[in-house]
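A.B. asks: I need the structure of the sequence given here:
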Amino acid sequence: MDYITAIVLFAIVSAVTPGPNNITVMASGANFGIRKSLPVFLGICIGFAIMLLLFGIGFGQIFEKFPVLHLMVKLFGTLYLLYLAYLIATAAELSTANTQAKPLSFMHGVLFQWLNGKAWVVATGAIAAFTTVGADFYTQNFIIAFIFLIFSFPCVGIWLFFGSMLKTLLKSRQHRIMFNYAMSGLLVMSVIPVVIELTVIFINK
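C.D. replies: As a prediction, this is how the structure comes out:
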């Protein structure tokens, strides 16, 4: 299979399948609409491309040399994802209260990538699978990040659009709360494997 085609297929499958990024974007679209959700949507798409570039220039090796740092990122990442799950679960209640709920910002989307277990797996897999040491490594790394950047927009955008469509169907407060609880639950479920891994690590220490 052609090199570029292989990366494109990997990028599409990775970006369009369910995960913390897409769940968060869909929930934001359902609660705030497309326009107000654009900052976090752009932050996610651009943030992951930046993450890929940084992985390629050595961040992956740093975490291999200092596993404690990797462990700390996983720990704080898990806590942050659980906090996002809480924000999603309470979005409908906050939006009907005196304090208006606010959508996540661009920087939330960017920083979210470093705390997202799926993003770590995809970034590590992409760099390992589609780069060759000594064969113009940095050019390959740039190509991978650029392809992911291009295809993240339509793939993640599908979830944002779907969420905004649901907004018209979730006009009642009760339906909105049920939807947000479901999205929050999915986000928590995506964190469970990391929680189990961290638990095993701390038990064995």
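A.B. asks: could you use CA atoms for every contact and neighbour count after this?
C.D. replies: Will do.
A.B. asks: what is the biggest helix by length in the chain packed up against?
C.D. replies: Looking across the chain with DSSP state H, the single longest helix is helix 20-54. Contacting helix 20-54 under the criterion 3 or more Cα pairs under 8 Å, 6 or more residues apart in numbering; DSSP states H and E are the following elements: helix 67-89, helix 106-112, helix 117-130, helix 137-169, helix 173-204.
A.B. asks: okay, buried residues for that helix please.
C.D. replies: Buried residues in helix 20-54, counted by 16 or more other Cα atoms under 10 Å: 20-34, 36-53.
A.B. asks: stretch 87-98 too?
C.D. replies: Buried-residue list, stretch 87-98, by 16+ other Cα under 10 Å: 87, 88, 89, 90, 91, 92, 93.
A.B. asks: give me the neighbour count for the spatially closest residue to the fifth one that is not a sequence neighbour.
C.D. replies: Read that as residue 91. Spatial nearest neighbour of residue 91, chain neighbours left out: residue 101 (6.1 Å); criterion: Cα to Cα, 6 or more residues apart in numbering. When neighbours are counted by other Cα atoms under 10 Å, residue 101 registers 18.
A.B. asks: residue 101 contacts residue 36, correct?
C.D. replies: No - in this structure, residue 101 is not within contact of residue 36 by Cα atoms under 8 Å, at 11.5 Å.
A.B. asks: tell me the contacts of the residue lying closest to residue 167 once chain neighbours are set aside?
C.D. replies: Of all residues beyond its chain neighbours, the one nearest residue 167 is residue 30 (4.4 Å), with distances taken as Cα to Cα, 6+ apart. Applying Cα atoms under 8 Å, 6 or more residues apart in numbering to residue 30 gives the contacts 160, 162, 163, 164, 165, 166, 167, 170.
A.B. asks: alongside the first, I'd like the structure of this one:
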Amino acid sequence: MQTTAIGDGLALLAAALPLMGSPGPAVLSCAATASAFGIRAALPYYFGIVAGTATVLLMIATGVTGLVLALPLAAPVLAGLGLCYMLYLAYRIATAPVLGEKPAQDAQRPGWKGGYLLAVANPKAFTVFGALFAGAHIAGFAPVPEAGIKIALLTGMIFAVNLIWLLAGAALARFLRHPRLGRAINIGFALLLLLSVGSAVWDMVWAAVTK
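C.D. replies: Prediction:
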């Protein structure tokens, strides 16, 4: 039974990695923030993303998401909040001073609250965790302990995938000290952020329309 449970847990992580690690609003924003402002300045935003994504995971696990999204206009409001903050974040990333050009001001740096808001309003997180919880099964455990194991494994994955993207953005920043190249990369990240959130919002709207 233990061997089977371990195998099920590894299967859950294997399924979660491409879904959670693929480019989306949260992970792209982590990379973009680290690239534009440096890794130390990006850490509060990273922890906000982690906390917000973990909140979505708990909402899925406890069934709160179903109750919330059953409310009239709840899904469009969440999507709208995420889109509005992403527009603001994309502007901040695109206009951030290139590292080495001049220090970025504290007021320009996305912080914990911004990361949390984006993660909670991220349509991709609801879709991914909903699919993982519905499709995965840990053998030999009652429903409550099984849910706890899933939450623990997926929370570890939340920390890991966002950290990988954060470090990738920070590593990229080392090579982007040239003003024109750095500005172009910042703008490129901002456009990718807008495309990712636009795609996620479109998927949510399309799913609602075609139900």
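A.B. asks: report the mean deviation for the longest helix of structure 1 after fitting onto structure 2.
C.D. replies: When structure 2 is overlaid, helix 20-54 of structure 1 sits 1.6 Å from its aligned residues on average, using mean Cα distance after the TM-score superposition for structure 1.
A.B. asks: spatially central residue in structure 2, please.
C.D. replies: residue 26 (2.6 Å; Cα atoms, centre = their mean).
A.B. asks: quick one: map that one onto structure 1.
C.D. replies: In structure 1, residue 26 of structure 2 lines up with residue 21, judged by TM-score structural alignment.
A.B. asks: since we're on the nearest residue to the residue nearest to the centre of structure 2 once chain neighbours are set aside, how many residues are nearby?
C.D. replies: Counting by Cα to Cα, 6+ apart, residue 26 of structure 2 lies nearest to residue 119, which is 6.2 Å off, once chain neighbours are set aside. By other Cα under 10 Å, 26 other residues sit near residue 119 of structure 2.
A.B. asks: skipping adjacent residues, who's closest to residue 129 of structure 2 in space?
C.D. replies: residue 57 (6.2 Å).
A.B. asks: residue in structure 1 paired with that neighbour?
C.D. replies: Looks like residue 57 of structure 2 aligns to residue 52 there (TM-score structural alignment).
A.B. asks: quick one, what contacts its match?
C.D. replies: Neighbours of residue 52 of structure 1 in contact, by Cα under 8 Å, 6+ apart: 123, 127, 141, 144, 145.
A.B. asks: residues contacting the nearest residue to residue 145 of structure 1 once chain neighbours are set aside?
C.D. replies: Leaving aside its chain neighbours, residue 145 of structure 1 sits nearest to residue 49 (4.9 Å; criterion: Cα to Cα, 6+ apart). Counting by Cα under 8 Å, 6+ apart, residue 49 of structure 1 makes contact with 145, 146, 148, 149.
A.B. asks: now the longest helix of structure 1: how far from the chain's centre is it?
C.D. replies: Relative to the centre of its chain, helix 20-54 of structure 1 is centred 7 Å away, using Cα atoms, centre = their mean, to the nearest Å.
A.B. asks: just the element for the aligned partner of residue 11 of structure 1 in structure 2, please.
C.D. replies: Correspondence of residue 11 of structure 1 to structure 2, assessed by TM-score structural alignment: residue 16. Following DSSP states H and E, one finds residue 16 of structure 2 within helix 2-21.
A.B. asks: so what touches that helix?
C.D. replies: Against helix 2-21 of structure 2 from outside (Cα under 8 Å, 6+ apart): 27, 125, 128, 132, 136-140, 150, 153-154, 157-158, 161-162.
A.B. asks: out of the residues you listed, which are buried?
C.D. replies: For these, buried by 16+ other Cα under 10 Å: 27, 125, 132, 136-139, 150, 153-154, 157-158, 161-162.
A.B. asks: now the two most distant members of those.
C.D. replies: 27 and 139 (30.8 Å; Cα to Cα).
A.B. asks: one step back: which one of the buried residues of stretch 87-98 of structure 1 is nearest to residue 105 of structure 1?
C.D. replies: For those, the nearest to residue 105 of structure 1 is residue 87 (13.1 Å; Cα to Cα).
A.B. asks: from residue 1 of structure 1, how far out is the closest one?
C.D. replies: As for residue 87 of structure 1, its distance to residue 1 of structure 1 is 43 Å (criterion: Cα to Cα, to the nearest Å).
A.B. asks: again, but for residue 56 of structure 1
C.D. replies: Distance, residue 56 of structure 1 to residue 1 of structure 1, using Cα to Cα: 23 Å.
A.B. asks: in structure 1, what sits opposite the residue nearest to residue 26 of structure 2 in the alignment?
C.D. replies: Under TM-score structural alignment, residue 119 of structure 2 pairs with residue 113 in structure 1.
A.B. asks: wait, its match touches residue 50, no?
C.D. replies: No - counting by Cα under 8 Å, residue 113 of structure 1 stays clear of residue 50, with 9.3 Å between them.
A.B. asks: for residue 132 of structure 2, what are its contacts?
C.D. replies: By Cα under 8 Å, 6+ apart, the contact set of residue 132 of structure 2 is 12, 15, 16.
A.B. asks: let's go with 10 Å and repeat that
C.D. replies: Contact partners of residue 132 of structure 2, counting by Cα atoms under 10 Å, 6 or more residues apart in numbering, are 12, 13, 15, 16, 19, 60, 150, 154.
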